[in-house]
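> below: sequence and its predicted model.
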Amino acid sequence: MSVRVRRVYEPPEPGDGVRVLVDRLWPRGLSKDAARVDEWPKGLTPSNELRRWYHAGEGSYEEFARRYEAELTAPEAAELLDGVRELTGKGPVTLLTAAKAPQESHAAVLLRLLG
């Protein structure tokens, strides 16, 4: 099982496998052709409230990760996470995000849960 996180703005690579956009909003200035996104499970992303809370600098990454993991136990999110987990059994999966610091984003939480 090979799962990795990359910025969606980086050019696609042959080893990316299935490219899964894990952001709720489409990345600014990026065409769908250039992004080469295979899956876009919007319901797998953090809630707007949690995203705003974290980006406002009101809490630590660790607290954000804890809250996001709690959100992922909701039925729709859990089902989508299972769907991505199934993809990892078939070959490489690349989680794509527009986050400037993917290592401290929701994508890193997903990577840990899928790895």
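That came in fine, so what should we check first? Remember, predicted model here, so these are calculated numbers, not experimental data.

> from here on, contacts and neighbour counts on C-alpha atoms
Noted.

> buried stuff in the host helix or strand of residue 66?
Taking DSSP states H and E as the definition, one finds residue 66 inside helix 61-71. Neighbour-count burial for helix 61-71, counted by 16 or more other CA atoms under 10 Å, picks out 64, 65, 68, 69, 71.

> TSV please, covering these and showing distance to residue 3.
Below are those laid out as TSV (distance: CA to CA, whole Å):
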residue	distance to residue 3
64	22
65	18
68	19
69	18
71	21
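
> tell me which of these is nearest to residue 22?
Nearest to residue 22 among the buried residues of helix 61-71: residue 68, at 13.0 Å, using CA to CA.

> and here's the other structure:
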Amino acid sequence: MTLRVVRLGTPRHAGEGLRVGTARRPPRGVRKSDYARLNYYDVWLPELAPSQKWVSWALSQPWTDARWRKYARNYRKEMSDPRAARLIELLAALSKRTNLSIGCYCEDENHCHRSLLRELLREQGANLG
């Protein structure tokens, strides 16, 4: 069993399992009833997304190494909140029992919170695919 980190809205992999959206906002212009059919997500957990403050900050200027380090530090701080930490523990535990995936819309995973979330899940012992 594994947990994949994916870009929301992309075709699903065979056996991917439940797709969990970790974006701050649902997809624009898409009816809620179409989220799963259009490969966005089956379940939405915005609690694992960066706060609106940090989403806005991230989109305000191009990435530099220093900006990415600051963003990563603040995202990790937000994910240390007990509710977010419990969700990360839950996903890590589920990855040992079933296939599932988590994701965000960002094109570049290297500058997206999903790469940081992958690290947090790995630290909790998740089976990553």
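Sure thing, it's come through. The structure presented is a predicted model; accordingly, all values stated were derived computationally and were not measured.

> what span of structure 2 lines up against the helix holding residue 66 of structure 1?
Here helix 61-71 of structure 1 aligns to structure 2 at residues 68-78, judged by TM-score structural alignment.

> mean per-residue distance, that stretch to structure 1?
Compared with structure 1 after fitting, stretch 68-78 of structure 2 deviates on average by 0.8 Å (mean CA distance after the TM-score superposition for structure 1).

> now that stretch, how far from the centre of its chain.
14 Å (CA atoms, centre = their mean, to the nearest Å).

> cool, stretch 57-73 of structure 2 as well?
For stretch 57-73 of structure 2, the distance to the chain centre is 17 Å (CA atoms, centre = their mean).

> what sits up against that stretch?
The contact list for stretch 57-73 of structure 2, computed with CA atoms under 8 Å, 6 or more residues apart in numbering, reads 54, 111, 113, 116.

> likewise for stretch 9-21 of structure 1?
Contacts of stretch 9-21 of structure 1 from elsewhere in the structure, counted by CA under 8 Å, 6+ apart, are 8, 30, 34-41, 87, 91-98.

> quick one: end-to-end length of that stretch, please.
11 Å (CA to CA, to the nearest Å).

> tell me which residues of that stretch are tucked away?
9, 12, 16, 17, 18, 19, 20, 21.

> likewise for stretch 94-101 of structure 1?
Using 16+ other CA under 10 Å as the test for burial, stretch 94-101 of structure 1 gives 94, 95, 96, 97, 98, 99.

> and stretch 99-115 of structure 1, by the same measure?
For stretch 99-115 of structure 1, by 16+ other CA under 10 Å, it's 99, 102, 105, 106, 107, 108, 109, 110, 114.

> ok, residues contacting that stretch?
Stretch 99-115 of structure 1 has contacts (CA under 8 Å, 6+ apart) with 1-7, 22, 45-46, 61, 65, 68-69, 85, 95-97.

> any idea which element residue 20 of structure 2 lies in?
Per DSSP H and E: strand 18-21 holds residue 20 of structure 2.
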